[in-house]
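Participant: Quick one: sequence plus predicted model below, questions after.
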Amino acid sequence: MRDNFNDLLWFLVVAEERSFTRAAAKIGITQSTLSHTIKRLETRMGLRLLARTTRSVSTTEAGERLRQSLAPRIAAIETDIAALTDDRDRPSGTVRITVSDHALEKLIWPKLRPLLLDYPDIRVEFSRDNGLRNIVEDGFDAGVRLGETVEKDMVAVRIGPDWRLVAIGSPRYFAERGVPLTPQDLVSHNCMMLRLTSGGGFYAWEFEKDGRDMRMRVEGQLRFNTTLPMVDAALAGYGIAYVPEDLVDEHVAAGRLQIVLDDWSPPFAGYYLYFPSSRQNSEAFKVIVNALRYSAR
């Protein structure tokens, strides 16, 4: 029975790593041993769990169902073990957080950077992601989202103030292409596109004015999956980017960038840390939550 349980654990590592080489290194066994173990599991179950090619490994339909079933159960066991080991004098353990590059750069890391020096036994793993991840299935302890997108069954703790997205470009770009006066004018401009991790599509720019909401599907030469490089591209005159205002306020004040459609960009509720209630048992996790908790001054 114990060997069977190890087979399932090793399958989960392969499914998550999508590579026998990386999975074997992570587990600490040879690749041939791992491959033999997975074949033995598939034979015992009478199902093909993994589709193998020379370059990649992916789960079959049956394998994905098994992965989704195993991941939250293993995460719950790890949580219980972490809760036991956290009963020592100093909080310890690993906290895994999925977070956007903006939230990590401007909110999470500035708060945790001084704190973690006082807690050397707490390890924090950041996964930069702009999608809506299922933190339970994907093995994260917490995620960071805007308040309006947090699932109702999650605990949500506000960790930042209201903020807004702004459309920005260089003065040189607007001198050459003109200044958009309404969101519809963006169709004739070179706009930087942000690919979303969940779904694989591109973010539709959201605007609001006088109670009127508008979503614009923009087009442009450059496409990114994170926000920070857009600022550099806008400074270089490649077009218009739609980014958090606090990423560009210094450039705007210095005249290097110009905000357009300002009256179409109202503020909205800020970031929340969200997590299942079971995660509150870990002392290390409590330290992280208390450090990130927002307090308006």
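Facilitator: Looks like it arrived, so ask away.

Participant: hey, let's count contacts and neighbours off CA atoms from now on
Facilitator: OK.

Participant: which SS class is residue 123?
Facilitator: Following DSSP: H, G, I helix; E, B strand; the rest coil, residue 123 is assigned to strand.

Participant: Relative to residue 80, how far out is the closest residue to residue 262 other than its chain neighbours?
Facilitator: Nearest residue to residue 262, sequence neighbours excluded (Cα to Cα, 6 or more residues apart in numbering): residue 166, at 6.8 Å. Relative to residue 80, residue 166 is positioned 43 Å away (Cα to Cα, to the nearest Å).

Participant: Show me what the helix or strand harbouring residue 157 is packed against.
Facilitator: In this structure, residue 157 sits in strand 155-158 according to DSSP states H and E. Here strand 155-158 touches strand 271-275, going by 3 or more Cα pairs under 8 Å, 6 or more residues apart in numbering; DSSP states H and E.

Participant: Measure how far the strand it packs on is from the centre of its chain, please.
Facilitator: Distance of strand 271-275 from the chain centroid (Cα atoms, centre = their mean, to the nearest Å) equals 12 Å.

Participant: Of all the helix elements in the protein, which one is longest?
Facilitator: Ranked by number of residues, the top helix in the chain under DSSP state H is helix 61-85.

Participant: Now do whatever helix or strand comes next after that one: everything it contacts.
Facilitator: Scanning forward in sequence from helix 61-85 by DSSP H and E, the next helix or strand is strand 93-99. For strand 93-99, contacts defined as Cα atoms under 8 Å, 6 or more residues apart in numbering pick out 82, 85-86, 121-130, 133, 135, 139-145, 284-285.

Participant: just to revisit the earlier point, the more surrounded of residue 166 and residue 80?
Facilitator: residue 166 (27 against 16; other Cα atoms under 10 Å).

Participant: Over to that one. Which of the three states is it?
Facilitator: With three-state DSSP as the basis, residue 166 sits in strand.

Participant: Put this next to the first one:
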Amino acid sequence: MQGDDLGNLAKFLAVAQEASFTRAAAKLGVSQSALSHSVRRLEEKLGLRLLTRTTRSVAPTEAGERLLDTLRPAFEDIEAKLTSLTAMRERPAGTVRISCSAHAARTILWPAVNRLTLEHPDIHVEINVDAGFTDIVAGRFDAGVRLGESLDKDMIAVRIGPRLRMAAFASPAYLAQRGVPQVPHDLHAHACINLRLASAGGLYAWEFEKDGREIRVKVDGHLVLNDVDMMVDAAVAGHGLAFCIEDHVMRQLADGSLARVLEDWCEPFDGYYLYYPSSRQPTVAFRLLLDALRYRD
């Protein structure tokens, strides 16, 4: 392999990942024409077309996909090895990218990140808040955060939070007017505030459990929201019953602006886990963050 070959391979990888010469050039800090010339030289040397170019997009050919399958793990391994060299420095350094939900970011991730980055200022953390199930490998994240029940089997998972509970609730005025549901199926006679799931686009079916019996109830009402804080505000305003992780409403339950119902049907469930691919070599910065997040009973 000649000197320019590795650089041309890296440039081809950047173009394929960004699906754009313009974005890849900006990311690499080179001109678009120089980048195009490097990829063309690589294609000429291999005698194969690696990218299909149109006026609107760039996509790998079959040969390009096969080359990408080889390059991705190789360059990720090189990047991990280079980053691990920071362990030789006096102060730990590096960047950690994590994808998680807003609730996990606020209650679990941020307190740990706040402490860690104050203690180790050369460690940089990027938190990507996403309500859906992000593919952390495709998104080039170091790790993600999910509830224990939704973890992929091929990932390493580390518990980072306590068990959680759901809460069903409404304003005292609403309950005084419409009555208090005694069992989950009573919700069919009530106005309920629906949550639209970002991960699937559908409405969340409320999940209850008591004495080993699990029930999922599809509720109805005049409001459909995709933000939990708005759901809480709507419930306080008397628009109906709502359902979410109890952390969101502890203050309102304490001050009496909301009242809890069906509490005996809301049993604790597995909380948050940090997960990452078993094939990825953790960096020093990642190991420090993992240790800061690890849940200790």
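Facilitator: Great, that's in hand. It should be emphasised that the depicted structure is a prediction, and the values quoted were computed from it without experimental measurement.

Participant: After superposing, tell me the mean distance of the strand holding residue 157 of structure 1 to structure 2.
Facilitator: When structure 2 is overlaid, strand 155-158 of structure 1 sits 1.7 Å from its aligned residues on average, using mean Cα distance after the TM-score superposition for structure 1.

Participant: which residues touch that strand?
Facilitator: Residues contacting strand 155-158 of structure 1 (Cα under 8 Å, 6+ apart): 147, 150, 270-277, 289, 293-294.

Participant: One more pass at 7 Å, please.
Facilitator: 271, 272, 273, 274, 275, 276, 277, 293, 294 (Cα atoms under 7 Å, 6 or more residues apart in numbering).

Participant: What sits closest to the second one if chain neighbours are left out?
Facilitator: The reference is to residue 272 of structure 1. In space, residue 272 of structure 1 is closest to residue 158, 4.3 Å off (Cα to Cα, 6+ apart).

Participant: What's the local residue count around the one you found?
Facilitator: Around residue 158 of structure 1 there are 20 residues (other Cα under 10 Å).

Participant: now residue 142 of structure 1
Facilitator: Residues near residue 142 of structure 1, counting by other Cα under 10 Å, number 25.

Participant: repeat for residue 43 of structure 2
Facilitator: 17.

Participant: buried residues in the longest helix of structure 1?
Facilitator: Within helix 61-85 of structure 1, the residues scored as buried using 16 or more other Cα atoms under 10 Å are 63-64, 66-67, 70-72, 74-75, 79-80, 82-83.

Participant: for residue 162 of structure 2, what are its contacts?
Facilitator: Counted by Cα under 7 Å, 6+ apart, residue 162 of structure 2 has contacts residue 271.

Participant: who touches residue 82 of structure 2 in this structure?
Facilitator: Shown in contact with residue 82 of structure 2 (Cα under 7 Å, 6+ apart): no residues.

Participant: I'd like the distance between it and residue 248 of structure 2.
Facilitator: Residue 82 of structure 2 is 41 Å from residue 248 of structure 2, by Cα to Cα.

Participant: ok, now residue 287 of structure 2?
Facilitator: Shown here: residue 287 of structure 2 relative to residue 248 of structure 2, a distance of 30 Å by Cα to Cα.

Participant: Distance check, residue 3 of structure 1 against residue 41 of structure 1.
Facilitator: Going from residue 3 of structure 1 to residue 41 of structure 1 by Cα to Cα gives 10 Å.

Participant: Those two: who's more crowded?
Facilitator: The residue with more neighbours, out of residue 3 of structure 1 and residue 41, is residue 41; 19 against 9, by other Cα under 10 Å.

Participant: check contacts around the nearest residue to that one once chain neighbours are set aside.
Facilitator: Nearest non-adjacent residue to residue 41 of structure 1, counting by Cα to Cα, 6+ apart: residue 7, 6.4 Å away. Residue 7 of structure 1 sits next to 37, 38, 41 when contact means Cα under 7 Å, 6+ apart.

Participant: Next: residue 244 of structure 2.
Facilitator: Contacts of residue 244 of structure 2 (Cα under 7 Å, 6+ apart): 166, 167, 168.

Participant: sec struct for residue 140 of structure 2, please.
Facilitator: Taking three-state DSSP, the label given to residue 140 of structure 2 is coil.

Participant: Now the residue nearest in space to the middle of structure 1. Nearest residue, chain neighbours left out?
Facilitator: Centroid-nearest residue in structure 1: residue 129, 2.7 Å away (criterion: Cα atoms, centre = their mean). Distances taken as Cα to Cα, 6+ apart place residue 100 nearest to residue 129 of structure 1, at 4.9 Å, with adjacent residues excluded.

Participant: Which one of the buried residues of helix 61-85 of structure 1 is nearest to residue 240 of structure 1?
Facilitator: Residue 240 of structure 1 lies nearest to residue 64 out of the buried residues of helix 61-85 of structure 1, by Cα to Cα, at 39.8 Å.

Participant: Not counting residues beside it along the chain, what's closest to the closest one?
Facilitator: Leaving aside its chain neighbours, residue 64 of structure 1 sits nearest to residue 49 (7.6 Å; criterion: Cα to Cα, 6+ apart).

Participant: who are the neighbours in contact with that neighbour?
Facilitator: 42, 59, 60, 62, 63.

Participant: One more: residue 171 of structure 1?
Facilitator: Applying Cα under 7 Å, 6+ apart, the residues near residue 171 of structure 1 are 257, 258.

Participant: Mind doing that once more with 8 Å?
Facilitator: 255, 256, 257, 258 are the contacts of residue 171 of structure 1 under Cα under 8 Å, 6+ apart.

Participant: what does residue 259 of structure 1 give?
Facilitator: 166, 167, 168, 169, 252.

Participant: change it to 7 Å
Facilitator: Taking Cα under 7 Å, 6+ apart, one finds 166, 167, 168, 169 in contact with residue 259 of structure 1.

Participant: got CSV for those residues, with distance to residue 105 of structure 1 too?
Facilitator: Converted to CSV, the contacts of residue 259 of structure 1 look like this (distance: Cα to Cα, whole Å):
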residue, distance to residue 105 of structure 1
166, 17
167, 20
168, 19
169, 21
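
Participant: circling back: neighbour count winner among residue 287 and residue 248 of structure 2?
Facilitator: More crowded of residue 287 of structure 2 and residue 248, by other Cα under 10 Å: residue 248, with 16 against 12.
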